[in-house]
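In: build me a structure from this.
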Amino acid sequence: MQRRSRGVNLGLLLLLSQIFHVGINNIPPVTLATLALNIWLFLNPVKPLYASCISVEKCYQQKDWQRLLLSPFHHADDWHLYFNMASMLWKGIKLERRVGSRWFAYLIATFSLLTGIVYLLLEFSLATFIDEPDFQRHCAVGFSGVLFALKVLNNHYCPGGFVNVLGFPVPNRYACWAELVAIHFFTPGTSFAGHLAGILVGLMYTQGPLKKIMETCTGVFSSSSGDPRPQYYFNNSGYSGYQDHYPRGRPGYYEEAPRNYDAYTGGLSEEEQLERALRASLWDRGNTRNSPPPYGFHLSPEEEMRRKRLHRFDGQ
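Out: The predicted structure is shown next:
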């Protein structure tokens, strides 16, 4: 595992620039707290990377279970932090407004722990079935596993449509799998098992029993599809009101809280914003001519047209 650079952290500066460009008041509290925690631990790590990453050898064999809590919130370098937190910024804004801050905090905590556990199970299984002990020593660190779980959840709430992954149109429901393969082959050093663990945790929530178990453990949320109580939303001035779980009186209908992203995104989607940031970061590193973005995709023209129609109908 590489050591962090002690020079100027361009990735961190770019991340802070994006956060302030969006506006702190426009970021829901749990998302903002997650960003702040990751940035703080990057600048002031609890332990060095070799003492905070998770592996079967360190966690299971040596019983160092605190790594499960530390590893998601520590990053190898400033660009690792930037790519993860830029993705977290947009996923958090979407999902926290949809499920509510308390449930979103519960999701982050649960996904952070479970992705580590599933990662250990995957690495242990590989080491056992193919008789390759090196898998037990693979050490992973970073928030990307949690982000893959959130991506599965976001795709579950917004089915249909296509995204472009490396120039190929992929149905939204399969986007996570395509991105898993693309990142593995085109971004050396990433943890395939860590990303796969995130997808599996997301599927456990959307298709398996995890959501029911979480609802049962809280004793607050019902076993139905969501929390029927009002949920707060945000605009430029912070808390501005609330919306019912079923805004127009029928299950399955979801109306996003009023917001004006164009004021601070220039009309670009999350993916377009992230791709532009990736291009800018690669330009800073002098790699714009020969290095394609390691991670990026666009909304298709049909999906963009559908999004605009929805916004127009919502405004009527």
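In: switch to C-alpha atoms for all contacts and neighbour counts from now on
Out: Noted.
In: SS state for the residue of the chain positioned farthest from its centre?
Out: Within the chain, Asp131 marks the point farthest from the mean C-alpha position, 32.7 Å out by C-alpha atoms, centre = their mean. Look at Asp131: counting by DSSP: H, G, I helix; E, B strand; the rest coil, its state is coil.
In: this one as well, want them side by side:
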Amino acid sequence: MQRRQRINVGLMLLFSQIYQVGVRNIPPVTLATMAANIFLFLNPMKSLWEVCISVQEGYQRGDWQRLLLSPFHHADDWHLYFNMVSMLWKGTRLERKLGSVLFGCIIAAFSQLIGVMYIILEMLLAEILVEPMYRQQCAVGFSGVLFALKVLINHYYPGGSSNVMGFHVPNRYACWVELIAIHIVSPGSSFVGHLAGILVGLLYTQGPLKKILKMFAGSLSSDDHSPRPTHFNSSGYARYSSDQYQPNNMQQDYSRYTGGLNEEEQYERAVRNSLNDIGGPQNERRPYGFWIPPEEQLEQEEIRRRRLNRFNRQ
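Out: Next up, the predicted model:
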């Protein structure tokens, strides 16, 4: 896959944030997840059209490898940057709370289940609305998993409120408000992919998934099912802390990572930067998704060309 030759500013900023935090201060599963996303951005296994997940490509054509690959590929450096900065905050907080074994099981399960949920939702939309376009919409990116992790954070750290586009929203409703807000700020983002993430998160907090993953994590480790969180300091040694990670410190860290922007503002900046990179109307590709016109308005070959060049980003 050929990428546009330019400086990957988003990637440079991501490395800068990791350096400021310190690699040894990032828990192992969070660090490994970020490393996998960065590696596959720099060395993609296939083109984005060959890894994105959709009803047509995944279910109808049986290319289930896309379930594995789609969450870990990103469209450009800004897409990668904002997803990984969010992962740095959410992953560090949850891994210290739950322990690395359980958190690793959560990441592995969520990354696959969200693709399955995405296909189910798109199939339902196609049937209910009698619109075959939903079978063809292809999604790529890690933010479905991030929405699921946000549900977990609100579950394990209840109370408080979030600032969503200037409005204070109770944390238990924040993921739903952000689902709509992000789609307003970035209309081409994968609304269904983000919704799939929330639903998978609810399967964990309100359904049977938590029990299943805890049992599986327990079989992988001889430790207690609720391991004491570990904090890694800059010297490389580990020390144990209390079960309740200090939320005020974490919020300060997150503000440092993101320049004080909340998630909606980050997406807005990513869209603006991507539009600047694309360079105006001579290139029709929308940076955070695509729209396929009605088939009767285009010849089949034109439709295929557009599908190959456009995709939804999670």
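In: that older thread, residue contacts, the residue farthest from the centre of the first structure?
Out: The contact partners of Asp131 of the first structure, by C-alpha atoms under 8 Å, 6 or more residues apart in numbering, come to none.
In: hang on, Pro159 of the first structure packs against Ala175?
Out: No - using C-alpha atoms under 8 Å, Pro159 of the first structure is not in contact with Ala175; the gap is 10.8 Å.
In: of those two, who's got more company?
Out: The residue with more neighbours, out of Pro159 of the first structure and Ala175, is Ala175; 19 against 11, by other C-alpha atoms under 10 Å.
In: surely the more buried one touches Val163?
Out: Yes - with contact defined as C-alpha under 8 Å, Ala175 of the first structure counts as touching Val163 (7.0 Å).
In: now the residue farthest from the centre of the first structure: how far from Glu123 of the first structure?
Out: According to C-alpha to C-alpha, to the nearest Å, Asp131 of the first structure and Glu123 of the first structure sit 11 Å apart.
In: I'd like to know how far Gln56 of the second structure sits from Ile119 of the second structure.
Out: Taking C-alpha to C-alpha, one finds Gln56 of the second structure at 9 Å from Ile119 of the second structure.
In: Asn233 of the second structure too?
Out: Taken as C-alpha to C-alpha, the span from Asn233 of the second structure to Ile119 of the second structure is 41 Å.
In: helix/strand/coil for Leu68 of the first structure?
Out: When classified by three-state DSSP, Leu68 of the first structure comes out as helix.
In: helices of the second structure, start to end?
Out: 9-21, 28-42, 48-51, 65-69, 77-98, 100-128, 133-136, 143-156, 171-185, 191-205, 209-220, 247-258, 263-278, 300-309 (DSSP state H).
In: what's the average distance of the second one to the first structure?
Out: Aligned to the first structure and superposed, helix 28-42 of the second structure gives a mean residue distance of 0.7 Å (mean C-alpha distance after the TM-score superposition for the first structure).
In: got it, and the fifth one?
Out: In the superposition with the first structure, the average deviation recorded for helix 77-98 of the second structure is 0.6 Å (mean C-alpha distance after the TM-score superposition for the first structure).
In: same check, this time on the third one
Out: Relative to the first structure, and after both are superposed, helix 48-51 of the second structure has an average distance of 0.2 Å to its aligned residues, where the measure is mean C-alpha distance after the TM-score superposition for the first structure.
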